[in-house]
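A.B. asks: Quick one, what's the 3D model for this:
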Amino acid sequence: MKINHLTSAEENLMKLFWDLNSFYLKDVMEKHAEPKPHQNTVSTYLKILVEKGYLSTEKEGRIFKYTVQVPIEDYKKFLLRELSHQFFNDSGKEILEILFKENLIFQEDLKDYFDLKIEMKPVKIKSPTLEYAEEILNPKKDKKGKDKKKKKKKD
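C.D. replies: Coordinates of the predicted model:
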């Protein structure tokens, strides 16, 4: 089954529909968060989502029962593939690098997926040089063991 793109409004409604799985229009109106959209608006989106293949309908008397046809997991995979293709040249490695750098995923998260020992190399941070602090804390001594002091001219 080919999955089509959704608008943000369609996605928001689909999130509710994925929770409900099978529902009537009145169920959507009851479960929708405030501010509730007009019933005609929801009906229009339901019709669009049926045309796109996300929902199916079954007529029961004078009303329709809607059922989700595209599981949320399939939609997530579709979005991730699209993101990878559009922005990362189909490179999962680039995506993982960003996820690690942004602390959205950790080494522990991957242990269940790999039978390998993965060791993350910590990012090398250049330590500051403390030249002046070293001179003050550990002054150089001359051969006789005396501190070197700058001679000041007396006026």
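A.B. asks: Please make it C-alpha for all contacts and neighbour counts, starting now.
C.D. replies: Noted.
A.B. asks: Verify the stated contact: residue 71 with residue 20.
C.D. replies: No. Taking CA atoms under 8 Å as the definition, residue 71 is not a contact partner of residue 20, at 11.7 Å.
A.B. asks: Name the SS class of residue 23, please.
C.D. replies: strand (DSSP: H, G, I helix; E, B strand; the rest coil).
A.B. asks: Neighbours of the closest residue to it other than its chain neighbours, how many?
C.D. replies: Using CA to CA, 6 or more residues apart in numbering and skipping residues adjacent in sequence, the residue nearest residue 23 is residue 66, 5.3 Å away. Using other CA atoms under 10 Å, residue 66 has 21 other residues around it.
A.B. asks: Could you also give me the structure for this next sequence, so I can compare it with the first?
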Amino acid sequence: MKELTKAEEQVMQIVWELKKTSVRDVVAKFPEPKPAYTTVATVMNALEKKGFTDKIPAGKSHLFSVKIPKDEYSGYKAGSLVNNYFNGSFSRMASFFAKDNKLSIQELEEMIEIAKREINKEK
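C.D. replies: Modelled structure (predicted):
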């Protein structure tokens, strides 16, 4: 899977929220000052080329629909984080967050339970 740039990720967050959308609708979701229509259109075309969206003709315009779900990309990014910064060790990542972010025991236990459920799903 290809990595998204910061601009692509900002736009994709909106596309994930709207599911199927036009460039105009994406621009409208941005806070002020809004980016230029042409800038957003360029980013959305790049997302389609990277395989994150499908481009659907709609009259004189196009709609873009989600092709790669948010949870799939989130999983990819989380795996990349663990591999690139924690040598592939989930326990090292959990330890880091426990120390630096002062996670509570309850939050750590929740992380362990979630990991166990996911591992059991794969079996």
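A.B. asks: TM-score for this pair?
C.D. replies: Here the TM-score for the pair of chains, by TM-score structural alignment, normalised by the length of the second structure, is 0.82; 112 aligned residues with a CA RMSD of 1.7 Å.
A.B. asks: follow-up on the earlier one: which SS state does the residue nearest to residue 23 of the first structure fall under?
C.D. replies: Strictly by three-state DSSP, residue 66 of the first structure counts as strand.
A.B. asks: got a list of what the residue opposite residue 65 of the first structure in the second structure once aligned touches?
C.D. replies: Aligned by TM-score structural alignment, residue 65 of the first structure pairs with residue 63 of the second structure. Counting by CA atoms under 8 Å, 6 or more residues apart in numbering, residue 63 of the second structure touches 20, 21, 22, 23, 55, 56, 57.
A.B. asks: same check, this time on residue 4 of the first structure
C.D. replies: residue 52.
A.B. asks: where does the aligned partner of it in the second structure land in three-state SS?
C.D. replies: Residue pairing (TM-score structural alignment): residue 4 of the first structure is matched to residue 2 of the second structure. State at residue 2 of the second structure, reduced to three classes by three-state DSSP: coil.
A.B. asks: Now do the helices in the second structure.
C.D. replies: 6-18, 23-29, 37-49, 70-85, 90-100, 105-122 (DSSP state H).
A.B. asks: which residues sit in contact with the residue most central in space within the first structure?
C.D. replies: In the first structure, the centroid-proximal residue (CA atoms, centre = their mean) is residue 104; its distance is 6.8 Å. Not one residue lies near residue 104 of the first structure by CA under 8 Å, 6+ apart.
A.B. asks: excluding its backbone neighbours, what's nearest residue 69 of the second structure?
C.D. replies: residue 16 (7.2 Å).
A.B. asks: count of residues packed around that neighbour?
C.D. replies: Other residues close to residue 16 of the second structure by other CA under 10 Å number 19.
A.B. asks: With the one 3 residues further on instead?
C.D. replies: By the other CA under 10 Å criterion, the neighbourhood of residue 19 of the second structure contains 15 residues.
A.B. asks: Counterpart of it over in the first structure?
C.D. replies: Counting by TM-score structural alignment, the partner of residue 19 of the second structure is residue 21.
A.B. asks: ok, residue 93 of the first structure to residue 100 of the first structure distance?
C.D. replies: If you measure residue 93 of the first structure against residue 100 of the first structure using CA to CA, to the nearest Å, the figure is 11 Å.
A.B. asks: Oops, could you answer that again for residue 60 of the first structure instead?
C.D. replies: For residue 60 of the first structure, the distance to residue 100 of the first structure - CA to CA - is 50 Å.
A.B. asks: who has more neighbours, these two?
C.D. replies: Neighbours per residue (other CA under 10 Å) separate residue 60 of the first structure from residue 100, with residue 100 holding more: 13 against 8.
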